[in-house]
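[1] What follows is a protein structure lacking sequence information:
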């Protein structure tokens, strides 16, 4: 369980760092990566609740 949460938090951190990097091609890509990172962080945060349901 803790490993699941740790992996998802690490993925969220990496995605947030990538979203913060300046990119010259498209400006909306950072927003998409940030939203994906938020989804991973929320899934990791809700992992105990999800685990209790199964």
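    Yes, it's here. Quantities reported herein were computed from a predicted structural model and do not represent experimental measurements.
[2] going forward, measure contacts and count neighbours with C-alpha atoms only.
    OK.
[3] And residue 35, how close does it get to residue 2?
    Relative to residue 2, residue 35 is positioned 23 Å away (criterion: Cα to Cα, to the nearest Å).
[4] Put this next to the previous one:
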């Protein structure tokens, strides 16, 4: 979860830069994909814990 929280903070920072066209589209897209991937990972781990 800590990685996800940090990734979300990084995405928040990049969103304002992205809105002002100060970063490459790829940079923003990569961070968004990272956040989405970590969200899925956390969901999967939470489901595993429930099954225990």
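    It's in. Quick caveat: nothing in here was measured; it's all calculated off a predicted structure.
[5] re earlier: and residue 35 and residue 2 of structure 1? which has more neighbours close in?
    The residue with more neighbours, out of residue 35 of structure 1 and residue 2, is residue 35; 16 against 10, by other Cα atoms under 10 Å.
[6] how about the more buried one, what's its match in structure 2?
    With TM-score structural alignment defining the correspondence, residue 35 of structure 1 maps onto residue 33 in structure 2.
[7] Quick check: which helices or strands does the helix or strand hosting that match pack against?
    For residue 33 of structure 2, the enclosing helix or strand under DSSP states H and E is helix 25-51. Counting contacts by 3 or more Cα pairs under 8 Å, 6 or more residues apart in numbering; DSSP states H and E, helix 25-51 of structure 2 is packed against helix 2-19.
[8] How far does the helix it packs on sit from its chain's centre?
    7 Å (Cα atoms, centre = their mean, to the nearest Å).
[9] Let me know the angle separating it from helix 25-51.
    Counting by axes from the mean of the first three to the mean of the last three Cα atoms, to 10 degrees, helix 2-19 of structure 2 lies at 150 degrees to helix 25-51.
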